[in-house]
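In: What follows is a predicted protein model with its sequence.
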Amino acid sequence: MNVFSKFGLKQVVNASGKMTALGASAVHPEVARAVSEAAQDYVEIDELLVAAGREIAKATGAEDGCPTTGAAAGIAIATAAVIAGTNLSLIERLPRPAGVPDEIVLQKGHSVHFGASVTQMIALGGGNPVEVGHANHTEKAHLTEAVNDRTAALLFIQSHHAVQKGVQSLEAMKEIAAAKGIPLIVDAAAEEDMRKYIALGADLVCYSGGKALEGPTSGFICGRKDLIEACRAQYKGIGRAMKVGKEGVVGLLTALARYGAKEETGGEQKARMERFLQLLEGVPGVKGGISQDESGRDIYRAKLEIDPATAGMDAKQLIKRLQSGDPAIYTRNHYSNVGIIFIDPRPLLPNQEQLIADRIRDIISKGSSI
C-alpha cells in the first residue's frame, strides 16, 4: 500500500526511467523533509528566486540561475528571455512579440516530442521555431543560412529523443551563435552533467529537477547573468502561468546540494542489472544483455530481447501484461516494435528487481492463456 491507494490507484513499479508520466522521481527523505518544511512556512518569493540562482550558479559553474517548474517551462521562459529581455512592455506582449527578432533556429532532427512538442514550448515563449536541415542530416550551412535579422537564438536539444547521427554538434552551433552574435540555448532536461554545457559555451541551459537530480517536480535554467535576469523577469509575463512554488524551489536546491554525493554510478548500475538478468536465466524466449543509454549518458539498463516463437508472446503482449497487473510494472519500451524491452535500474525501489523477474517468469510460464 502507498499514499496513492487512498485515491483508488494501484501501485506502480517504475522500471522505465525518470519519466514524467510516472511521476519522474521518488525523492530522497532529506528532499521530502525540505519540501514539507518549506510548504509550512513563508518567504519573499522574489528573494528566494535570486538566492536560488546563486546556489544554481555554484552547482553548475554558470553566472546565475533561475528555478522553473520543469525543463519544458525552462524552454518557454528561456525563449521569452532572449526575445523580450527585461523590457516589461515586451514581456507583457508575449507570446505575440511583434516587431522584434523572434525566430528560434533548431535542427529538424531536434524537433522532438517528449510528451509534448518542443516547438510548442518555443511558441509559448513567443518564439517562431525554424527547423533546418533534414531529420537525419543537417549541415553547418543549413544553420548559418537560416540565421538572419529576425533570429533571436539557436536551440540545441541534448536528449535521447533527438536524432543522434547526421546532425551538427553543440560545438558547431556555438561557433555559429558566436559568429552571428546570438545566444545558444541548450535543452539538457534529463542530462546528468550539470556543468558540461555551460563549460562548452552555452548561454542558457535548461534542466529538469525531477529527473537526474531526483528532486520534486521542478527545473532550472542556468547561464549568462543578463539572460538569467531576463528569465526571472518573465515571471511578470508568460512565466506567471508556470510559476514555481517555494516548496519546489527548496526541494530543487536540496536535491542539487545532494547531487554531488550521488550513490550509484554507471558501473554499479551494470552490476545491478547483471544480477537482475541472472534472475531471468532459463525463462523461455528471453535473452538478456546490458545496454548503455543511446545518447551516451553514463546509464546502463538491462536489455531483454523477446522471441515470440519461444516465449509464446511478443514484446508488446508482455508489456501489456506487466502493466495490467497490480502492482503495474512499467518498462522502457522505445524499441518494443523490434522485440526489445529495457529495464532501467535508476527509479527502482529496493527489491523490485526480484518482483519484476518473478512477474516476467510467471507471465511467460502461463503463456497465451492469460
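Out: Great, that's in hand.
In: use CA for all of it now, contacts and neighbours both
Out: Noted.
In: Validate this expectation: residue 130 resides in a strand.
Out: Yes. Residue assignment for residue 130, taken from DSSP: H, G, I helix; E, B strand; the rest coil, places it within a strand.
In: can you give me the strands for this structure?
Out: With DSSP state E applied, the chain shows strands at 12-15, 64-68, 103-107, 128-132, 151-157, 184-187, 204-208, 219-223, 286-292, 300-306, 328-331, 340-343, listed in chain order.
In: mind putting those strands in JSON lines, mean neighbour count and distance to residue 252 included?
Out: What follows is those, written out as JSON lines (neighbours: other CA atoms under 10 Å; distance: least, CA to CA, whole Å):
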{"stretch": "strand 12-15", "mean neighbour count": "22", "distance to residue 252": "21"}
{"stretch": "strand 64-68", "mean neighbour count": "31", "distance to residue 252": "8"}
{"stretch": "strand 103-107", "mean neighbour count": "25", "distance to residue 252": "28"}
{"stretch": "strand 128-132", "mean neighbour count": "21", "distance to residue 252": "29"}
{"stretch": "strand 151-157", "mean neighbour count": "25", "distance to residue 252": "22"}
{"stretch": "strand 184-187", "mean neighbour count": "26", "distance to residue 252": "18"}
{"stretch": "strand 204-208", "mean neighbour count": "31", "distance to residue 252": "9"}
{"stretch": "strand 219-223", "mean neighbour count": "30", "distance to residue 252": "7"}
{"stretch": "strand 286-292", "mean neighbour count": "18", "distance to residue 252": "27"}
{"stretch": "strand 300-306", "mean neighbour count": "23", "distance to residue 252": "25"}
{"stretch": "strand 328-331", "mean neighbour count": "20", "distance to residue 252": "26"}
{"stretch": "strand 340-343", "mean neighbour count": "25", "distance to residue 252": "26"}
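In: Which among these is found nearest to residue 32?
Out: strand 219-223 (16.2 Å; CA to CA).
In: For residue 167, which of the strands of the chain is the nearest?
Out: Closest among those, using CA to CA: strand 103-107, at 7.3 Å.
In: Quick check: residue 284 vs residue 365, distance?
Out: Computed as CA to CA, to the nearest Å, the residue 284 to residue 365 distance reads 8 Å.
In: hang on, the earlier thing: of the strands of the chain, which approaches residue 194 most closely?
Out: With CA to CA, the closest approach to residue 194 among the strands of the chain belongs to strand 204-208: 8.1 Å.
In: Structure two is appended below for comparative analysis:
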Amino acid sequence: MTIALKNLPQIQTLLTYPAIAALVDLFSHTETVDALRGVIADLRAAILAEDAALPDFESAVFAATVLHRIEARRAPSLVPVINATGIIIHTNLGRARLAPEALQAMHVAGESPSNLELDLGTGKRGSRHTHVETLICELTGAQAAVVVNNCAAAVLLSLMATAQGRTVVASRGELIEIGGSFRLPDVIAQSGATLREVGATNKTRISDYDEAIDDTTAALLKSHTSNFKIIGFTAAPDRRELAKLAKQRNVILMEDLGSGVLIDLSPYGLGDEPVVGEILKSGVDLVMFSGDKLLGGPQAGIIAGRRDIVAQLKSHPLMRAVRIDKLSLAALEATLRLYRTPHDPLRDVPVLAMLSEPIEAVEQRAREMMQALWDVGITDVDLHNSTAYAGAGSLPQQDLESYAVSVSVPHLSADALATALRKATPPVVGRIERGHIMLDARTVTAPEVSLVARAFARILTP
C-alpha cells in the first residue's frame, strides 16, 4: 500500500502524457487539473482501503476516466426527474408540469425578439402587463390585474403599495408559514406595515376585526390556509361579512390565496379550494395567487381586483424589482388561454388532468408499470391502493384515490434502492413504505412507464 501511494504521479507529470494533454486542448488546463486531482484523490482513498491497484497513467483508459469526470462536472445541474411520489405539485420537483402550448410559447419568446414592452400599434413603449391582464380579468371577473414573479412578491407588493406606514389587521388563525420558513408576519413587517392580530387561533369573529380598525388601518388581510387545516371548535367570518365591514370602514380587503384555482374542482372531490372569481364576487378588493400551483402554469404571482388599487401597484417602485420575466409571461399567457373554449383545462392543463383523471385509468397505468418491471427482470412487485395529493400547500386535507406499485430488489435495502433510482438517468423519485419503494401511478405519465423500467434494468445490470 505504501509503495502504491508513493507511485502516484504528480499532476504536472500527468499533464505531459499525450492523452491527458489532449484533454487540456479539448477543454481547459483548469478543468483538466481539477479532474486529475479528483481522480488521484479517489485512487488514494481506494489504495488506503486496499481496494485498488495503480492504473497505467499513460493509457487511454485512464484518460477516459478523467474525461468522464470532466463531462460529469459539465453536465447540467437541472435535469428532468420522474415524479413517482403521488404528489402532483411537488415543490422540490419543480411544481406544475407545463402544457405543450406553454413550452412552445416559451420557445418562441426566447428564440426571437418580441413585443414584450412595445405597443405595435403606436410604436411607443408598452407594458408587459397588457399581455395577460385582459385574460386574467376575463377568467376571474376582476377589473384589473398585474403579474409579478411569485405569490410572496405579490403579497409584499400589495402591502407596500397600500399599507406602508399603516396597520394591517389579520386573524391569528391565518398567520401562515410557507415553505422555507417564510412567515406572513415577517412579510408584513418587511412591507413597512404594522400587523394587528385579532381573534384566537381557532376562532375569530367579525367583531374582532371591527374593534381593531382605527384611523391607522389600511387593510384587512385574509389568508387562505392552503397548507394546513384547523378542525373542531372553529369560527371565522364569511368573506361577504368582511367585505361589508371593509366598505363601511373605508379600508381595503385583500386575500392571499397562496394557490388559487380558476374553475370549480368540487365535482372531482376537491371542493376546499375557493375559485378566484367567486372570491372577487364576494367583495374582496384584491386577490393574490400563484401561477405554478393549481392554475397549472409557470412560477408567477397574480394580483387581481379593483382597478384603482392595481394602478397603485403598477406604479410602485418595487414593481420593477419583482416583475415577471418574458419566458414566464409567455408560458402564463399560453396556460391562461387553455381555460378558454374550445380548450378544456381539465384535459389540456397537466396539473388539472392529473387531479381529475379517473381512477380506472390510473389503475391501468399502474398495471402497465408492473408489467414493464416484470419484463426487465424485477419480480418482487405488487399493486396497492394508494393515496395521492395535490401538493405545494394546495388542498391539504384532500386525498386523491390512486394506485401504486411496490418494488424490491434483492440485496438492496429500500434506502439503497431509492438512492440508486435518484442516480438513474432520468432520476426516479418515489416514496418508501414498509420497506418497499412505492411508485404512484397518478404522477407517472404513460411515456414515463418505460423510463421507470429502464432505470430498474440498469440497477440490475450496472
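Out: Arrived safely, thanks for sending. Computed from a predicted structure; not experimentally measured.
In: returning to that earlier point: got JSON lines for the strands of the first structure, with distance to residue 230 of the first structure too?
Out: Listed next are the strands of the first structure as JSON lines, based on distance: least, CA to CA, whole Å:
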{"stretch": "strand 12-15", "distance to residue 230 of the first structure": "37"}
{"stretch": "strand 64-68", "distance to residue 230 of the first structure": "10"}
{"stretch": "strand 103-107", "distance to residue 230 of the first structure": "17"}
{"stretch": "strand 128-132", "distance to residue 230 of the first structure": "19"}
{"stretch": "strand 151-157", "distance to residue 230 of the first structure": "14"}
{"stretch": "strand 184-187", "distance to residue 230 of the first structure": "14"}
{"stretch": "strand 204-208", "distance to residue 230 of the first structure": "11"}
{"stretch": "strand 219-223", "distance to residue 230 of the first structure": "11"}
{"stretch": "strand 286-292", "distance to residue 230 of the first structure": "38"}
{"stretch": "strand 300-306", "distance to residue 230 of the first structure": "38"}
{"stretch": "strand 328-331", "distance to residue 230 of the first structure": "40"}
{"stretch": "strand 340-343", "distance to residue 230 of the first structure": "41"}
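In: Can you say which of these is nearest to residue 143 of the first structure?
Out: strand 128-132 (6.5 Å).
In: Residues touching stretch 214-230 of the second structure, excluding its own?
Out: If you take CA atoms under 8 Å, 6 or more residues apart in numbering as the criterion, stretch 214-230 of the second structure is touched by 162-163, 166-171, 174-176, 178, 202, 209, 246, 251-259, 273, 392-397.
In: Is there a quick PyMOL command that grabs whichever of those are buried?
Out: A single PyMOL command selects the buried members of the contacts of stretch 214-230 of the second structure (16 or more other CA atoms under 10 Å):
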select buried, resi 162+163+166+167+168+169+170+171+174+175+176+178+202+209+246+251+252+253+254+255+256+257+258+259+273+392+393+394+395+396
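In: Out of the contacts of stretch 214-230 of the second structure, name the ones that lie in helices.
Out: Judged by DSSP state H, helices contain the following of the contacts of stretch 214-230 of the second structure: 162-163, 209, 246.
In: can you name the two of the residues you listed that are farthest apart?
Out: By the measure CA to CA, 162 and 209 form the most distant pair in these, at 18.2 Å.
In: ok, now how distant is residue 91 of the second structure from residue 403 of the second structure?
Out: In this structure, residue 91 of the second structure and residue 403 of the second structure are 22 Å apart, going by CA to CA.
In: no, scratch that, I was asking about residue 200 of the second structure
Out: For residue 200 of the second structure, the distance to residue 403 of the second structure (CA to CA) stands at 40 Å.
In: Please enumerate the helices of the first structure.
Out: For the first structure, applying DSSP H gives helices covering 29-39, 45-60, 71-84, 88-93, 118-124, 140-146, 170-180, 196-199, 225-233, 246-258, 266-279, 308-311, 315-324, 352-366.
In: centroid residue for the second structure?
Out: Central residue of the second structure (CA atoms, centre = their mean): residue 95, 2.6 Å from the mean position.
In: Would you agree it is in contact with residue 292?
Out: Yes. With the criterion set as CA atoms under 8 Å, residue 95 of the second structure and residue 292 qualify as a contacting pair; they are 6.4 Å apart.
In: so what corresponds to residue 54 of the first structure in the second structure?
Out: Residue 54 of the first structure is assigned residue 134 in the second structure as its aligned equivalent, the criterion being TM-score structural alignment.
In: cool, residue 127 of the first structure as well?
Out: Correspondence of residue 127 of the first structure to the second structure, assessed by TM-score structural alignment: residue 193.
In: about what we covered before: of all the strands of the first structure, which lies closest to residue 260 of the first structure?
Out: Between residue 260 of the first structure and the strands of the first structure, the shortest separation by CA to CA is 15.9 Å, and it involves strand 204-208.
In: what's the angle between that closest one and helix 225-233?
Out: Between the axis of strand 204-208 of the first structure and that of helix 225-233 there is an angle of 50 degrees, by axes from the mean of the first three to the mean of the last three CA atoms, to 10 degrees.
In: Give the aligned range of strand 204-208 of the first structure in the second structure.
Out: Residues 286-290 of the second structure are where strand 204-208 of the first structure lands when matched by TM-score structural alignment.
In: Onto which residues of the first structure does the lengthiest helix in the second structure map?
Out: Ranked by residue count under DSSP H, the longest helix found in the second structure is helix 29-48. With TM-score structural alignment applied, helix 29-48 of the second structure matches no range in the first structure.
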